[in-house]
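>>> prediction below, plus the sequence it came from.
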Amino acid sequence: MAERYVTVGREGTHESEIKRSRFLCTLAPAGSEQAAREFIQRIRRQHPGATHNCFAYVIGADGRVHKAGDDGEPGGTAGTPMLQVLLRREVRDVVAVVTRYYGGIQLGAGGLVRAYGGAVSAALDELGTVERHKLAQVTVAVDHQRAGKLENDLRAAGRAVHGVRYGSQVTIELSVPEEELAAFRAWLADATAGSAVAEVTGAAYF
């Protein structure tokens, strides 16, 4: 898994006009192929009168899952240049749909490539991107006597505490950058006189 990747933080649309054709590029985060396909269908329903709704998406931090569609434009002139922009700019977990309303003037193959790729690039510039980092998911088990102070110390240290559960022991769930795990374990042992136990339960992006 990649340590970090770039994605779009929100859904948004950028509109441009080229030789009287309107190009509306709508971008959105997408954590799965199903989410990307559902988004594409939603945009198509929103623009039933459009000439084309071309798409591209890149799923996964490594970008291995990706697909593009020309929706009736000449092969390779729409979805592929859209996808190439996403891959070149290393944007992941993202779906792009460019909706075209034909203006009566043909653009030619080269013009279409520039129009569709340019629409995605301009939309990315307008919406901006966010960086997501891979963090280890850690569960800390500690006795009730030390739990309150430990939770306060964790938050004061800037740790991302996600939840606290009370049972025979208190379980604190938090995220820690993987490269800081060894230092965190040492800090935890010092803060609790060695009484707390930390277990890595997985990894997730934040």
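Received the coordinates, thanks.
>>> contacts and neighbour counts: CA atoms only from here.
OK.
>>> and the longest helix belonging to the chain, what does it pack onto?
Longest helix in the chain by number of residues (criterion: DSSP state H): helix 108-127. Judged by 3 or more CA pairs under 8 Å, 6 or more residues apart in numbering; DSSP states H and E, the packing partners of helix 108-127 are strand 12-18, strand 21-29, helix 79-88, strand 94-101.
>>> what about versus this one:
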Amino acid sequence: MSQYSILAAAVEHRLLEKNSEFITFLQPVSDREQALHWLQHYREHYKDAAHVCWAYIIGNTRQPQTQAFSDDGEPSGTAGKPMLHVLTERELGNCLAVVVRYFGGIKLGAGGLVRAYSAAVSQAAQQARLTLVSPQSLLRIAADFALEARIRQLLAQFDATLLDVQYQQGVALSVSLAAADLASFKLQLQELCAGAVSLTEPTA
């Protein structure tokens, strides 16, 4: 899986459409629980609003781990789904979008609502800062003590993260590195250690 982008910092944006005010919040979130926590925060803060519509997407927008949306009382398909569509198209992974609407007395109609909610999130997205993320793979390396220094040097070359080290009969290192580098790293490690190394890939 290639690199993907995620929201780096929170964004707030206001849009006025036919006297209705649309306040958009883009909030970085890393899982469903965090998204729902922030959603509750905005609901409590804007209790007097007509609608608090939302959408979130976790992970790579092209292959999301999870995603969801809500129209919060607006006509079906006019708010949450268009908001999620903007997050996907703008590649705003790990992002919760909340649009708080204060009704201005003029009905927008279904098409007008879709355009307004889409524009609200799209304009907020223009202000967003993104961070590129490389999917990571976990690897457990078991080898003789004598090989530890060489293994650590190779880890540094691949910019891998050392998560844990255990010393028993030999040394066992738990590491995390870019998934795209995994095959090359394993090949070089076997060559470096002349095959005298055991590799396992934990699922999590």
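Great, that's in hand. Note that this is a predicted model, so its numbers are computed, not measured.
>>> and the TM-score between these chains?
Once superposed, the chains reach a TM-score of 0.81 (TM-score structural alignment, normalised by the length of the second structure), with 201 aligned residues with a CA RMSD of 2.6 Å.
>>> nearest to residue 61 of the first structure, of the helices and strands packed on helix 108-127 of the first structure?
Evaluated with CA to CA, these place strand 94-101 nearest to residue 61 of the first structure, the distance being 10.4 Å.
>>> and for that closest one, what's in contact with it?
The list of residues contacting strand 94-101 of the first structure from outside it, by CA atoms under 8 Å, 6 or more residues apart in numbering, reads 7-8, 21-31, 36, 39-40, 43, 47, 49-59, 82, 116, 119-120.
>>> selecting buried members of the residues you listed in PyMOL, what would you type?
With 16 or more other CA atoms under 10 Å as the burial test, the buried ones among these are selected in PyMOL as follows:
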select buried, resi 7+8+21+22+23+24+25+26+27+28+29+30+31+36+39+40+43+51+52+53+54+55+56+57+58+59+82+116+119+120
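>>> just checking, residue 69 of the second structure touches residue 52?
No. Counting by CA atoms under 8 Å, residue 69 of the second structure stays clear of residue 52, with 11.1 Å between them.
>>> any idea which of the helices and strands packed on helix 108-127 of the first structure is most buried?
Mean neighbour count (mean count of other CA atoms under 10 Å) peaks for strand 94-101 among these, with a mean of 28.
>>> and the angle for it with strand 12-18?
Here strand 94-101 of the first structure points in a direction 40 degrees away from that of strand 12-18 (axes from the mean of the first three to the mean of the last three CA atoms, to 10 degrees).
>>> against the second structure, what's the mean shift for strand 94-101 of the first structure, could you check?
Here the mean offset of strand 94-101 of the first structure against the second structure after fitting is 1.4 Å, by mean CA distance after the TM-score superposition for the first structure.
>>> between that strand and strand 21-29, how many degrees?
160 degrees.
>>> list the contacts of residue 15 of the first structure.
Contacts for residue 15 of the first structure were tallied using CA under 8 Å, 6+ apart; they are 22, 23, 24, 25, 119.
>>> ok, the first one touching residue 103?
Spelled out, that is residue 22 of the first structure. Yes. Using CA under 8 Å, residue 22 of the first structure makes contact with residue 103 at a distance of 7.1 Å.
>>> and residue 65 of the second structure, how many neighbours?
Using other CA atoms under 10 Å, residue 65 of the second structure is surrounded by 14 other residues.
>>> that one touches residue 58, doesn't it?
Yes. With contact defined as CA under 8 Å, residue 65 of the second structure reaches residue 58; the gap is 5.6 Å.
>>> for residue 187 of the second structure, see how far away the residue nearest to the spatial centre of the second structure is.
For the second structure, the residue nearest the mean C-alpha position is residue 94 (2.4 Å; CA atoms, centre = their mean). Applying CA to CA, to the nearest Å, the value for residue 94 of the second structure to residue 187 of the second structure is 33 Å.
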